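> Provided below for reference: sequence and predicted model.
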Amino acid sequence: MVFLSVVNFTRSRGPDEFWRKRRIFRLAAHYIGRSRNCYSIAVRNVHRALAYATKARKLKKQDMIDLWNTRITAACEQHNITYYTLKEGLDRANIMLDRKSLSDLASWEPRTFECLAAVAKQKVEYDGFNDGTDKNRPTGTNLKLKDVMLEAWLKENKKF
């Protein structure tokens, strides 16, 4: 396009406006009615949707943390140990597992989680750590490390 005067050049919006509008219309393609076809309405709805999406990413992370905590707490109650005692015992035993890993173990590998709970409880008792929470709250069975581990496995490890 050739502009013979500066006035015509400044009035021409050119291809940039087309691509800017196209980006908004592509984000609004699944809307219904004028919010899909009218640019001034579509741009408002797209901006609001993008703001909600930004908030939702943070809320999704918080929801997952709450779910993991709930699963771990439920598994801890089955084994008569509090979540705080489990975490403290695992930290003292240098077993560094995060919430997600503990939650997966609690839901998909309950025997492994039972062993971890027994190790944590044994380490806490060995160190003389006092939880300070009500001991009557957990309703599960009492754990002992010898009950969880197989005697044959313990004997094999003593040979080395």
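Yep, that arrived.
> From here on, just use CA atoms for contacts and neighbour counts.
Noted.
> where along this structure do the helices fall?
Under the criterion DSSP state H, the chain contains helices at 6-11, 14-27, 34-37, 39-78, 83-92, 99-108, 110-127, 145-148, 151-159.
> mind putting the ones you listed in JSON lines, distance to residue 133 and mean neighbour count included?
Below are the helices of the chain laid out as JSON lines (distance: least, Cα to Cα, whole Å; neighbours: other Cα atoms under 10 Å):
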{"stretch": "helix 6-11", "distance to residue 133": "74", "mean neighbour count": "10"}
{"stretch": "helix 14-27", "distance to residue 133": "52", "mean neighbour count": "13"}
{"stretch": "helix 34-37", "distance to residue 133": "56", "mean neighbour count": "16"}
{"stretch": "helix 39-78", "distance to residue 133": "13", "mean neighbour count": "15"}
{"stretch": "helix 83-92", "distance to residue 133": "9", "mean neighbour count": "19"}
{"stretch": "helix 99-108", "distance to residue 133": "21", "mean neighbour count": "17"}
{"stretch": "helix 110-127", "distance to residue 133": "14", "mean neighbour count": "19"}
{"stretch": "helix 145-148", "distance to residue 133": "22", "mean neighbour count": "14"}
{"stretch": "helix 151-159", "distance to residue 133": "32", "mean neighbour count": "9"}
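> Please compare the first structure with the one that follows:
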Amino acid sequence: MARVKRSVNAQKKRRQTLERAAGYRGQRSRLYRKAKEQVTHSLVYSYRDRKAKKGDFRRLWIQRINAAVRAEGMTYNRFIQGLKAAGVEVDRKILAELAVHEPAAFSALVQTAKDNLPADVNAPKTESKDGAAA
């Protein structure tokens, strides 16, 4: 069998790995084995955090909406319930943008949600004169 020489390919692979590791501190940018480990970890972190970013932004939007809704005298949960009852299909990203940049429009949405909230099911029941719960 003929001898396989891969020096060009091996050097290219190592060079690419070290180029990817440029900017890392210490040996991680200079030594191939350390750089390879760090580049692999970096790719894992970036993949994982691209997925996590979606949840992070959703949590941020909910916090912003909650703060704006509480300023209007309502809770986030009741606000979302009222919007669903009203048939308003605006996602949380847009609601958060409205809360920050368009307070008047957001106040109108809060009022719409308040108007369409069902009666409070947890409110204490009042009794009528004949003793039956109303």
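Structure's in. What do you need? Predicted model only: the values in this text are computed from it and were never measured.
> Overlay them and tell me the TM-score.
Overlay of the two chains. TM-score (TM-score structural alignment, normalised by the length of structure 2): 0.80; 123 aligned residues with a Cα RMSD of 2.0 Å.
> And the residue nearest the centre of structure 1?
Geometric centre of structure 1, nearest residue: residue 64, 3.7 Å, by Cα atoms, centre = their mean.
> Just to confirm, what residue in structure 2 is aligned with it?
Alignment note (TM-score structural alignment): residue 64 of structure 1 maps to residue 57 of structure 2.
> now do residue 102 of structure 1
So, by TM-score structural alignment, residue 102 of structure 1 is matched to residue 95.
> From residue 88 of structure 2, how far out is its match?
Going from residue 95 of structure 2 to residue 88 of structure 2 by Cα to Cα, to the nearest Å gives 11 Å.
> counterpart of residue 157 of structure 1 in structure 2?
In structure 2, no residue is matched to residue 157 of structure 1 (TM-score structural alignment).
> From residue 112 of structure 2, how far off is residue 96 of structure 2?
Using Cα to Cα, residue 96 of structure 2 is found at 16 Å from residue 112 of structure 2.
> same check, this time on residue 78 of structure 2
Per Cα to Cα, residue 78 of structure 2 is found 12 Å from residue 112 of structure 2.
> Equivalent analysis for residue 53 of structure 2, please.
For residue 53 of structure 2 relative to residue 112 of structure 2 (Cα to Cα), the value is 31 Å.
> same check, this time on residue 97 of structure 2
For residue 97 of structure 2, the distance to residue 112 of structure 2 - Cα to Cα - is 18 Å.
> same deal with residue 38 of structure 2?
Distance of residue 38 of structure 2 to residue 112 of structure 2, given as Cα to Cα: 52 Å.
> What of residue 83 of structure 2?
Residue 83 of structure 2 is 7 Å from residue 112 of structure 2, by Cα to Cα.
> corresponding residue for residue 44 of structure 2 in structure 1?
Superposed on structure 1 with TM-score structural alignment, residue 44 of structure 2 falls opposite residue 51.
> could you list every residue that touches that match?
Listed by Cα atoms under 8 Å, 6 or more residues apart in numbering, residue 51 of structure 1 has no contact partners.
> For residue 122 of structure 1, which non-adjacent residue is spatially closest?
Spatially, and ignoring its direct neighbours in sequence, residue 122 of structure 1 is nearest to residue 145 (6.8 Å; Cα to Cα, 6 or more residues apart in numbering).
> no wait, residue 23 of structure 2
residue 29 (6.6 Å).
> and the one you found, what is it in contact with?
Residue 29 of structure 2 neighbours (Cα under 8 Å, 6+ apart): 18, 21, 22, 23, 35.
> sorry, back to before: for the match of residue 64 of structure 1, give its distance to residue 106 of structure 2.
19 Å.
> Check the alignment and tell me where residue 108 of structure 2 lands in structure 1.
Here residue 108 of structure 2 is matched to residue 115 in structure 1, going by TM-score structural alignment.
> hang on, isn't that match packed against residue 145?
Yes: contact criterion Cα atoms under 8 Å: residue 115 of structure 1 and residue 145 qualify, at 7.3 Å.
> on that earlier part again, could you identify the most distant pair in the contacts of residue 29 of structure 2?
The largest separation in the contacts of residue 29 of structure 2, counting by Cα to Cα, is between 23 and 35 at 10.7 Å.
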